[in-house]
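Trainee: Fold the following, please.
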Amino acid sequence: MEIHPYLTTKTLVPENQESPIHFLRSQKIFPLPYFYRRNHFSYPFLLPNLYYLTIYGLVHHPSYFHLEQLKLMPSKSFVIPLECAGNQRDKFIPKVFGEQWKGGAMSQAEWKGVPLKDILSKACLQKDAKEVVFIGADCGRRTDTVGVFYYARSLPIAKALHPDTMIAYECNGQPIPFKHGYPLRLIVPGWYAMASVKWLQQIIVIDQPFTGPFQAVDYIYYPHKNSDANKKPVTTINVNSLIQFPLDFSIHDTGTIVIEGIAWTGNGVITQVEISVDNGETWKEATLASQHDEPYAWTQWSFVWEAYEKGEYIILAKATDSSGRTQPFAAMWNRKGYGYNAVQKVHVKIE
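Mentor: This next block holds a predicted model:
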């Protein structure tokens, strides 16, 4: 009987499901049925034939675009991982509230779309423009305030005009699946996935910081439990790695074990992954797969371990990127549980 991996459900309404990331080791691009799902509200009701993307605010030419118009414009495509800012939240000590993601609140796919800067160029930004707000079609109520809110996020002008920030309409060579943002999704390479607004329907250019709840309340690093001091926004993905094999607390026979995993960063590329099989006493470099053709994709790595002595071991993985960032041994605790990136740890027993 053939056995298939499956998504792990965290909540049904809204639907939040974790990818079986440990069981997709050989796949740089994830099949869409295994792509993780993160929602704040129930899925929106859409009429694709009447769906237009509108752009207004501080622009000289307020505009609207139908999906078919966007498909006629010059496009780009990149292999890009999307990682929920709360990925691995369950590892923070002391514990924090929120979806207790383990390691599968991230997936990777090939996204195709129109550079956002080309859309903004057609609308012609005014000189006072400071931020660009993106509003999705999903909406609902929050527990911390009164009223109905659409999911909305903003980008500073510089990030909005980055040549690789795009309005995507395809994922893995097909229209974006409805549950992942059909018909249009903003894709922001290098930033946590809260920035990549699904079901994109409005773009508003403004001259001051956006203060919507998903910008000014959520997706903020609060380093203190009872104070907002030193808070800062969640933006660039931290350098990180994941041991996909062997699994935590697994048992293996003596012999050769190939340790496998992925490493990723939002700033540059992965330049080194170090492995320890003795809980950090000694370190050796893993072999990195080539990634020169995909500037944003995660890096697959492997390490051959000759495990001929029986016993219990702790395997560690530590990644470094081209900007000089290295995974810390302890992640920066914050009360909403974002950006976990401590050195990966897996316990194994050799018999």
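
Trainee: C-alpha only now, for contacts and for neighbours.
Mentor: Fine.

Trainee: measure stretch 217-224 end to end?
Mentor: One end of stretch 217-224 to the other measures 14 Å (C-alpha to C-alpha, to the nearest Å).

Trainee: what does it rub up against?
Mentor: Stretch 217-224 is contacted from outside by 85, 194, 228-234, 332-336, 338, using C-alpha atoms under 8 Å, 6 or more residues apart in numbering.

Trainee: same deal with stretch 323-339?
Mentor: Against stretch 323-339 from outside (C-alpha under 8 Å, 6+ apart): 85-87, 89, 92-93, 96-98, 218-225, 234, 237-240, 267-269, 318-320, 340-343.

Trainee: Restricted to buried residues, select those in PyMOL.
Mentor: Buried subset of the contacts of stretch 323-339, written as a PyMOL selection, criterion 16 or more other C-alpha atoms under 10 Å:
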select buried, resi 85+86+87+89+92+96+219+220+221+222+223+234+237+238+239+240+267+268+269+318+319+320+340+341+342+343
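
Trainee: To check against the first, give me the structure of this:
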Amino acid sequence: MRSPESKPYLVTRRLIPENQESPIPFISAAVTPEQYFYRRNHFPYPAISEQSFKLSVGGEILRPLVFSYQDLLRLPSKEIMVVLECSGNNRRHFAPKVFGEQWEGGAMSQGVWKGVAVRELLKWTGLQATAKEILFEGSDYGSRTDLEGEFVFARSLPLEKALHPDTLIAYALNGNPIPYKQGYPLRLIVPQWYAMASVKWLRSITVIRTPFNGPFQANDYMYYPEKDSDAGKMPVTTIHVDSIIQQPIDWSVLEVGAHQIYGLAWTGTGFITKVEISTDGGNHWEPAAIQKDPGNPYRWITWTYTWAATQKGEYTIMSRAADSLGFAQPAEARWNRKGYGYNAYSTVRVKVE
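Mentor: Have a look, this model is predicted:
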């Protein structure tokens, strides 16, 4: 266990571009502090200019418009608490191993985002009947190892998701302007979807009539169930139901006695209904106490379980969650060659002395 005076820190996966994990085992607040918010980048950080504070809306609309930052601040706004999780979170646990950033459990964070619903902007521009998807383009760009040329990070959403009242053009996080490394000045926030959809440094919105096939939509962020073919590929969208054991930490040494096992659970569908704990490697399961928050449907929930460790030895502790739509964590995650959507039981090993 950590000592009271210890301080957590981000876990570095790569420096250029910067990819760092949140110290999830030590995050106790519902809102992740800015300095501990995880960072996921495909390219170097973009330069912020005066143009960065303008948002253009074009394509299959009736009235193309450019909104200034101040325009957005004057429009009707809302605040929502949202867990953002990288779709590659826990990639290192896949077997067989897959290439990519070897995230453990910290490619996720939670905050209160404030902004304007995309649908609110489109009230001003209107939509043409030909509209099929909405494309969101960031300011970050660079080269890839698999394709020639330079590419901007861009993603599209189907109309239904883009026009959901809680899909936001955010300009504030936790009551302050969005931090630069989290997408300042504007970031798309798409609740319940993996965070690749929440485009940072947003600079343009384009309503399109055909499916978008940019590399971060058609090449990456697709589930490829076969190692050597594209058969059965499917897009990465909704967050899978999941949980994580925060304490005790993996490979901890504990004393005989009572111990609090606690952690987080979250889902992209409905809400968490139960979390179960096993202290014997999955042979027996007991319910954990969960702290529901019906007023915040997109946040993680906390859970606790009191374990009476009466005998010395080595133990495998597991957690599993289930949600209101019947989805549950599996014993094994569904393997895919890019390593997305890992959500097998959370597991830690401890020794009681």
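
Trainee: How alike are these chains, TM-score-wise?
Mentor: Overlay of the two chains. TM-score (TM-score structural alignment, normalised by the length of structure 1): 0.98; 350 aligned residues with a C-alpha RMSD of 1.0 Å.

Trainee: thinking again about what came up before, nearest to residue 112 of structure 1, out of the contacts of stretch 217-224 of structure 1: which one, please.
Mentor: Residue 112 of structure 1 lies nearest to residue 194 out of the contacts of stretch 217-224 of structure 1, by C-alpha to C-alpha, at 18.6 Å.

Trainee: Residue in structure 2 paired with the closest one?
Mentor: When structure 2 is aligned by TM-score structural alignment, the residue opposite residue 194 of structure 1 is residue 196.

Trainee: Surely its match is in contact with residue 87?
Mentor: Yes - at 7.1 Å, residue 196 of structure 2 counts as touching residue 87 under the criterion of C-alpha atoms under 8 Å.

Trainee: Tell me the spatial nearest neighbour of the alignment partner in structure 1 of residue 240 of structure 2, not counting adjacent residues.
Mentor: Mapped onto structure 1 by TM-score structural alignment, residue 240 of structure 2 lines up with residue 238. Leaving aside its sequence neighbours, residue 238 of structure 1 sits nearest to residue 265 (C-alpha to C-alpha, 6 or more residues apart in numbering; 5.7 Å).

Trainee: so how far is residue 97 of structure 2 from the residue mapped onto that neighbour from structure 2?
Mentor: Aligning on TM-score structural alignment places residue 265 of structure 1 opposite residue 267 in structure 2. In this view, residue 267 of structure 2 and residue 97 of structure 2 are 25 Å apart by C-alpha to C-alpha.

Trainee: ok, those two, which is more surrounded?
Mentor: For residue 267 of structure 2 versus residue 97, neighbours defined as other C-alpha atoms under 10 Å are more numerous around residue 267 (28 against 15).

Trainee: which residues sit in contact with that one?
Mentor: Residue 267 of structure 2 sits in contact with 192, 239, 240, 241, 242, 298, 300, 323, where contact means C-alpha under 8 Å, 6+ apart.

Trainee: thinking again about what came up before, just the buried ones from the contacts of stretch 217-224 of structure 1, in ChimeraX syntax?
Mentor: A single ChimeraX command is used to select the members of those judged buried by 16+ other C-alpha under 10 Å:
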select :85,194,234,332,333,334,335,336,338
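
Trainee: So which residue is smack in the middle of structure 1?
Mentor: Centroid-nearest residue in structure 1: residue 83, 1.7 Å away (criterion: C-alpha atoms, centre = their mean).

Trainee: which one in structure 2 is aligned with that residue?
Mentor: Using TM-score structural alignment, residue 83 of structure 1 pairs with residue 85 in structure 2.

Trainee: Also residue 304 of structure 1?
Mentor: By TM-score structural alignment, residue 304 of structure 1 lines up with residue 306.

Trainee: same question, residue 255 of structure 1
Mentor: So residue 255 of structure 1 corresponds to residue 257, using TM-score structural alignment.

Trainee: Any idea how many residues pack against its match?
Mentor: Counted with other C-alpha under 10 Å, the neighbours of residue 257 of structure 2 add up to 13.

Trainee: Check residue 130 of structure 1 too.
Mentor: Neighbours of residue 130 of structure 1 (other C-alpha under 10 Å): 18.

Trainee: Which residues are in contact with the closest residue to it other than its chain neighbours?
Mentor: Of all residues beyond its chain neighbours, the one nearest residue 130 of structure 1 is residue 207 (4.6 Å), with distances taken as C-alpha to C-alpha, 6+ apart. Listed by C-alpha under 8 Å, 6+ apart, the contact set of residue 207 of structure 1 reads 58, 128, 129, 130, 131.

Trainee: With residue 194 of structure 1 as the reference, measure out to residue 207 of structure 1.
Mentor: 22 Å.

Trainee: Equivalent analysis for residue 295 of structure 1, please.
Mentor: Taken as C-alpha to C-alpha, the span from residue 295 of structure 1 to residue 194 of structure 1 is 20 Å.

Trainee: Quick one: the strands in the stretch 151-300 of structure 1, in order.
Mentor: 166-171, 174-175, 185-187, 200-206, 220-221, 232-233, 240-245, 250-252, 255-264, 270-276, 284-285, 287-288, 299-307 (DSSP state E, counting those that start in this stretch).

Trainee: which other residues reach the last one?
Mentor: In other words, strand 299-307 of structure 1. Contacts for strand 299-307 of structure 1 (C-alpha under 8 Å, 6+ apart): 254-264, 270, 273, 275, 285-291, 350.
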